[in-house]
Each structure stands twice: as C-alpha cells, then as structure tokens.
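Asker: Model the structure of this input:
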Amino acid sequence: MYKSYVSVSGMTASTGSMGKKAISISGAVRNIGSNKLDAIFEKNKYMSEIYPTAKSRTALEVFCLYRGQGEYFDLSTKPITRGSFSFGGQKLKTFGYYISDNCHGCGLCVEKCPQNCIDSGTPFEIKQEHCLHCGNCYEVCPKSAVIKLK
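Answerer: Predicted structure coming up:
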C-alpha cells in the first residue's frame, strides 16, 4: 500500500504441473477500507481459520487493483498458450522477442526453441501466443536478428 502497486501470481491446483493454468497481474492499487472484509471472508471460508477473530483481522487491508496488465499461461496445451491483457486504461506493454529482417534463415533459433514456436519464412517468425520468453533464440542467432522487447 505504501507504493500503491501490487504484483500477484496464481496457479490452478490441478494435479501434475503440465495441467496447470497460471495468471500474473501487476498494477496500481488503492485502499478501499475494511467494509469489504466481511464479503471477502464470506466467499473464502478458509480465511476464518487463519483469522478467527475481529481483532486478528485488523492486520488486513482491502485494496482494489484498478489499472494494470497481466498475462496468463495454459500449460495443458502443446505448445503452451500464453496471452497478455491490460485493464483500467493501462496501455499494454509488450515483452518477449521478435525476429527482424536481418534474419537469413539459418534455423538455429528453431533448433533451440523449447516450444517449437518459430515458423520458417523470410524472416522467421515467433508465434507469440506460445513463446516462453526464454531467450534461447536471442542467444543463438548469429546475425543478431532476434530483438528483445523491453
């Protein structure tokens, strides 16, 4: 609350890591008071086990994440599925890698990609919806044709 910013990640509880889905969200927050605390405890009954009394709940703050961006992963698909989104008027910042026109088609990036998400062509193309953003393609490209977005 001091910086009015939060980053939260969550993952489904399915058995086996490759059946999981994950989401990460970051953005601006504001304190909305403790009057929503009862509603949170009503929807999350296990919270009463952790904070059993009204006095124990005074350490908790309720906040609203009102502007930001996030991404999701579906590890149950092959290759994995990845997507980005923004909300509350936040402009979506793009991350990851793309292949520029300097590509001469050697295919080293394809060999190094763990998700097989690079299509051949002139230039080769990274399918962003499956990219892990691992940077293997960036590291192996002899022509520096792979560009890292920041």
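
Asker: drop to CA atoms for contacts and neighbour counts, all remaining ones
Answerer: Fine.

Asker: any idea how far residue 127 is from residue 104?
Answerer: Using Cα to Cα, to the nearest Å, residue 104 is found at 18 Å from residue 127.

Asker: Check residue 85 too.
Answerer: Per Cα to Cα, residue 85 is found 17 Å from residue 127.

Asker: A helix includes residue 139, no?
Answerer: Yes: assessed with DSSP: H, G, I helix; E, B strand; the rest coil, residue 139 lies in a helix.

Asker: For the chain, which segments count as helices?
Answerer: 37-43, 47-50, 108-112, 136-140 (DSSP state H).

Asker: for comparison, sequence B:
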Amino acid sequence: MEEKDILWGLTDVNTMEEIREKAFALIGKIRFMPAATVNDGQPENRILDFNRLSDGNLYFMTSKGKPTYEQLCKRPQLVLNTLIDERYSLRLSAWVSETEDQAVWDEFFKLNPGTKEMYRKNFDIVALYKLDRGEGEIFHLYANERIRRLRFAFGGDEIRSMTYRITEECVGCGVCQENCVERAIHQKEDGKYYIKEMDCDDCGICYTKCPQADTALICRLKEKGET
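Answerer: Below you'll find the predicted structure:
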C-alpha cells in the first residue's frame, strides 16, 4: 500500500473538516456500530444504528423505555469504536441531544421504514438523537505498514491532545528519536526534536527514555494527574 493511500489519501495537511467529513461518511456507510454510555460509573455497550441525513449530521433512535435512554438523560454522551476492513479503526466521542425537528424525523423514517412500522402506534415512546459535538480519530492499524492516525473535532469541541509532546527545553540529544518505534520523531533546524502526530503510536517509549522527562518531554496524563 502506498503511504499516501494509508488513510484514504488523507494526511496531516488535510483540514480538520476534511478528516471529519471522511469519518462521518464512514459511519454513515457502516451504520451499525458499538456505542458505549455510562451507567452509575460503569461502562455499558450496545449496537446502535447511525444514519447520516441530508444535513450532513449523524442521528440514531432509541426507545425511551430502554436503559440507553435513561443513561443518555443522565449523561448525553456516546463513545463509538469500530473496525473497518480489518485494517482501520474509527473512534468517536460525542455529546448528543434529542431533536423534535419534524423534517428530520420524516427523513429518518424514510430511510428506516421498518422502524416506522414498528413504532407506528407509539411514536411518543422513541427518541431521535443528533450527534452535536465531539472529537474522534481514524487510525490505520498494524500490519506490514506503519500506523497512521488523524484526529478531528466537530461542533466546537477541541481535538484530543496526544499524550506526549516535546517542549522547548529539549537539548537535542536525540535519545527519543533513536528509540521511537514508529520513526515519528524528527529534528528541527534548531537541533530540537518534535513528534509528528500522524505517525505517533502514543506508546510512551520516548518518554521513558528521555533523560529530561517531565521538562523536555511532557506526559499529558501526569500534567492532569491521571497517572
């Protein structure tokens, strides 16, 4: 596989909107994806049917009598993750909201006549949700080629930061580059190093090898106290 084709021709020179568009198109094509919610602090997972409508947004429907609905009322957030063609993963974390827009309902039911037939006598028992905002990633998995990842955000949210970053305290010793398994660390003209995020496995080897870890090479998890 040509390097430029690893993520459907997308690279880190593409705009975030172009990356998001590809991710949404993939979800709209796949439709049925595992989606996790939180129930009293514990994760719960199920398959939901995601539909991409003409406005470009993603929607799904659930019954108000299901635990999914109760959990979304308490915390309206979903985390999606799926495998594509045995070579790619797609992750999305999104905040959702119910929509009462009749035009959206009509279009959704046009695409899902079986669902409309199922609830024809009880439309008030179902809720239609829109994915409002969030962040995600498309990822090329290990095989013979190197990994590739591209992150995106939508609806005003921010891209999730990589776990590790090299700061201006870098002295240019090169230990991080020597130990990087994905050849994702490069040297700048000033002698300092940087991590090319698209190539980074986010594994932390560079951090464990850096003689100035926590100053020249920072772990985001430690900054947030998550370790």
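
Asker: hmm, back to that, of all the helices of structure 1, which lies closest to residue 3 of structure 1?
Answerer: helix 37-43 (21.5 Å; Cα to Cα).

Asker: need the contact list for the residue most central in space within structure 2.
Answerer: Central residue of structure 2 (Cα atoms, centre = their mean): residue 136, 1.8 Å from the mean position. By Cα atoms under 8 Å, 6 or more residues apart in numbering, the contact list for residue 136 of structure 2 reads 90-93, 151-153, 159-160.

Asker: Need the buried ones from the residues you listed selected in ChimeraX.
Answerer: Remark: buried members of the contacts of residue 136 of structure 2, expressed as a ChimeraX selection using 16 or more other Cα atoms under 10 Å:
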select :90,91,92,93,151,152,153
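
Asker: What about the contacts of residue 136 of structure 2, which are in strands?
Answerer: Mapping those onto strands (DSSP state E) picks out 90-93, 151-153.

Asker: and which of those is nearest residue 223 of structure 2?
Answerer: residue 151 (21.0 Å).

Asker: Leaving aside the residues adjacent along the chain, what's closest to the closest one?
Answerer: residue 137 (4.2 Å; Cα to Cα, 6 or more residues apart in numbering).

Asker: Please verify my assumption that that neighbour contacts residue 93.
Answerer: No: using Cα atoms under 8 Å, residue 137 of structure 2 is not in contact with residue 93; the gap is 9.3 Å.

Asker: about what we covered before: in TSV: the contacts of residue 136 of structure 2, plus distance to residue 143 of structure 2.
Answerer: Below are the contacts of residue 136 of structure 2 laid out as TSV (distance: Cα to Cα, whole Å):
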residue	distance to residue 143 of structure 2
90	17
91	19
92	23
93	26
151	20
152	24
153	27
159	26
160	25
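
Asker: quick one, strands of structure 2?
Answerer: 32-39, 42-49, 51-52, 58-63, 77-84, 88-98, 126-140, 148-154, 164-166, 185-187, 193-195, 217-219.

Asker: Let me see the contact set for the equivalent of residue 101 of structure 1 over in structure 2.
Answerer: Matched to structure 2 by TM-score structural alignment, residue 101 of structure 1 sits across from residue 168. Going by Cα under 8 Å, 6+ apart, residue 168 of structure 2 touches 192, 216.

Asker: please redo it, this time with the cut-off set to 6 Å
Answerer: Residues near residue 168 of structure 2 by Cα atoms under 6 Å, 6 or more residues apart in numbering: none.

Asker: From residue 193 of structure 2, how far off is it?
Answerer: Separation of residue 168 of structure 2 from residue 193 of structure 2 (Cα to Cα): 9 Å.
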